[in-house]
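Visitor: A structural model of the following input is requested.
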Amino acid sequence: MKPVTEPILCAAASAFDFGGPMVCDSHHYGEGHINDTFVVWRADHTKRFILQRINTDTFTDPAGLMENICGVTRHLRAKIQAEGGDPGRECLNVIPTLSGASYYIDTEGNAWRAYDFVENTVCLQQVGCEADFRTVAETLGKFQNQLADYPASTLHETIARFHDTPNRYANFEKALAADALGRAKTIAPEIAFIHARKKDCHVLLDQLAAGEIPLRVTHNDTKINNVLLDEATGKGICVIDLDTVMPGLSAYDFGDSIRTGANDCAEDEPDQSRVHFDLHLYEVFAKGYLSTAGSTMHTAEKRSLAWGAKLMTLECGIRFLTDYLEGDHYFHIARPNHNLDRARTQFTLVRQMEDVFDQMLEIVCPDNH
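Guide: Below is the predicted model:
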């Protein structure tokens, strides 16, 4: 997408019902890499808001996307209010346009949306301590619990087959067969690693198809920086970045959090001897997550969480290696073999999970291991 100009930004800000004239700041806000995010203020500086240009290259159906978000946040606000919470702070609140729509289309065809700014909060970019990781887990588990009775099948799929691991495997096989850059000959161990786990790729979707685990409303991008914490107390306040909220499995959300949080290395660590899956952090997160989500989950679904940790990590590694074979066109790279390093790190984590998989199952389902 083209860079956002000041006139386009100000026109977008003028389209929403912010309760008065606005002051625009063309500087991007936050750490996100998909949408363009800005902060805008009322002219009297009494209140600020988040204004976002939706990346329609990634999210091709902004109407369906915003229908999802509006439906889910309405449901969450009702639950929070019934529980005596503060829906203005504990849930994203969509600001309508002056015409009452949930999003605005500018003169260049870009889609925009706005939210209340949740004040006095922070989002973590990495796990600083066990307490923070448990807080994130509890907040994500509560999010799942509050949406347990939301009809998942009514949601739009904002990114088709996003966590369809068998489909990711099939895309890898296509890239391998094409071998567009002749790179396959240099990655035989990584190719063999994926091939040896072909059956594993089907485990979760086979369980869903057999009716063993339920379809749920899931976030599908549960990095720790998508949970806002209270600046003063450290308490989990609000789950943000709802673009990928769609039908899915609890194992997806649990697993992606473990993939990104239960290790002490960078995602692109080139030295595999420094990659370490932390079973203790896995246990910390699992106990926090189940303390708030567990009441809605039966035995098979709890067991699936361990599979989610393994398969979300494997799936991500497959995606990195597929992009490497295709010429690094999807994930931004900063050096040669960047995607290969990323893939190897994920595969090392998978190997280490496999070494302690029985313990992982015992942690999430101690009574029915």
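Visitor: contacts, neighbours, all on C-alpha from now
Guide: Fine.
Visitor: can you give me the helices for the stretch 201-350 of the chain?
Guide: Here the stretch 201-350 of the chain has its helices, by DSSP state H, counting those that start in this stretch, at 203-209, 250-261, 279-293, 299-326, 338-355.
Visitor: of those helices, which is nearest Asp221?
Guide: Ranking the helices of the stretch 201-350 of the chain by proximity to Asp221 (Cα to Cα) places helix 250-261 first, at 6.8 Å.
Visitor: quick one: contacts of the closest one?
Guide: Outside helix 250-261, the residues within contact range by Cα atoms under 8 Å, 6 or more residues apart in numbering are 126-127, 133, 144, 163, 216, 218-224, 267, 281-282, 285, 289, 301, 304-313.
Visitor: so where do the strands sit in this protein?
Guide: 22-24, 36-42, 48-54, 94-95, 104-105, 111-116, 121-122, 216-218, 227-230, 236-239, 246-248 (DSSP state E).
Visitor: for comparison, sequence B:
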Amino acid sequence: MMENALKGLQYFALQGAVDSIAPFGLGHINDSFLVQAEGKSYLLQRLNTSVFKTPQVIEGNLRALLAHAPELFAKHLRGTGGNYHEFDGEHWWRLQEFVPNSYSPNELQPNELREVSTGFGCFTAQFGSQPLEKYTESIPHFHDLHLRLRQLQAALEANAAGRLESVLAEVGQVQQFNWIAARFDKLVDEGLPLRICHNDAKAGNCLLSKPDSRFLKVVDLDTVGPGYALFDLGDMLRSMLFNVPENRENLESLSFSKERFHAIVNPFVEACSGVLKPIEIESLPFGGLYMTYIMAVRFLTDYLNGDIYYKVSHEKENLSRARNQLTILELMASSMA
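Guide: Okay, here's the model as predicted:
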């Protein structure tokens, strides 16, 4: 792995010798490395082309993002070929400056919830007037619930990993929430507008300042593209409202916190209300149900398929993630009805 990273780094003209390079972060998809060179820190990433099959699309989206609002993002370095993504014959790589005195929040105190929400709200506000045609979905139909439900059905029928009998209860839970797809369709029919979204809005994709926890940068931009505002707000509710690891199953002690709910929703609305239409603002809480449901479906599908999409540390991790999301979904649905 380190040998590959060093090879990828050669495509970026860093000043001075490389002092160290080491794996960094806990991302599900791409491989990341912290690079130290001549007293400066960089983040080197290898794009997972099993997931992101068209690196050229991600390159085009990144160029548009950095041209429009560079202050929102970490500085990316162009490679020796003049692009932000460089190909070494086997892998695609990119390099960005490591933002000093920054961190991605983990425990998520109320002030951190507000700052993360403000950050993604600022993103929505900045790109509210950007033409949709400047951006392309890096993963087509990424948040298409109907597609994800069809994929689950195909996984159930194939039972490729022989795990169907162990997830019948979870399949039943999924079926109980089919109404979410119909409600979303109704919102679209009523005029819910497409806009440029991050499409993976969670605390790990937002950098805060170490001294005072202020919002600094939005990161991990591979999924940026056309979407709906409720996708980003919903992803924050899904991943931040209950403050538990995504793979934790024992959630009996969880309860819905209005304080945390408002600490996520209100700053987002305040930051981007100038670009959002009334139907978007009204539908934002529903985004929590939509995004939690779609992730439960995706985790369960990957478990049935034999863990071919998400990285796992043990055989049942995707099942634990699916159970986690289904529990959170039930808590949301009962508290937001």
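Visitor: ok, back up a step: how about the strands of the first structure in JSON lines, adding mean neighbour count and distance to His338 of the first structure?
Guide: Compiled in JSON lines, the strands of the first structure are given as follows (neighbours: other Cα atoms under 10 Å; distance: least, Cα to Cα, whole Å):
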{"stretch": "strand 22-24", "mean neighbour count": "19", "distance to His338 of the first structure": "37"}
{"stretch": "strand 36-42", "mean neighbour count": "20", "distance to His338 of the first structure": "25"}
{"stretch": "strand 48-54", "mean neighbour count": "21", "distance to His338 of the first structure": "27"}
{"stretch": "strand 94-95", "mean neighbour count": "19", "distance to His338 of the first structure": "37"}
{"stretch": "strand 104-105", "mean neighbour count": "19", "distance to His338 of the first structure": "36"}
{"stretch": "strand 111-116", "mean neighbour count": "22", "distance to His338 of the first structure": "32"}
{"stretch": "strand 121-122", "mean neighbour count": "18", "distance to His338 of the first structure": "30"}
{"stretch": "strand 216-218", "mean neighbour count": "23", "distance to His338 of the first structure": "30"}
{"stretch": "strand 227-230", "mean neighbour count": "21", "distance to His338 of the first structure": "28"}
{"stretch": "strand 236-239", "mean neighbour count": "23", "distance to His338 of the first structure": "30"}
{"stretch": "strand 246-248", "mean neighbour count": "24", "distance to His338 of the first structure": "29"}
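Visitor: of these, which is nearest Asn171 of the first structure?
Guide: The closest of the strands of the first structure to Asn171 of the first structure is strand 246-248. By Cα to Cα, the value is 20.0 Å.
Visitor: so who does the residue sitting nearest the centre point of the second structure touch?
Guide: What sits nearest the mean C-alpha location of the second structure, by Cα atoms, centre = their mean, is Asp200, with 2.2 Å. Counting by Cα under 8 Å, 6+ apart, Asp200 of the second structure touches Thr223, Val224, Asp232, Asp235.
Visitor: how about the counterpart of Lys75 of the second structure in the first structure, what does it touch?
Guide: When the first structure is aligned by TM-score structural alignment, Lys75 of the second structure is paired with Asn93. Going by Cα under 8 Å, 6+ apart, Asn93 of the first structure touches Thr73, Tyr115, Asp116.
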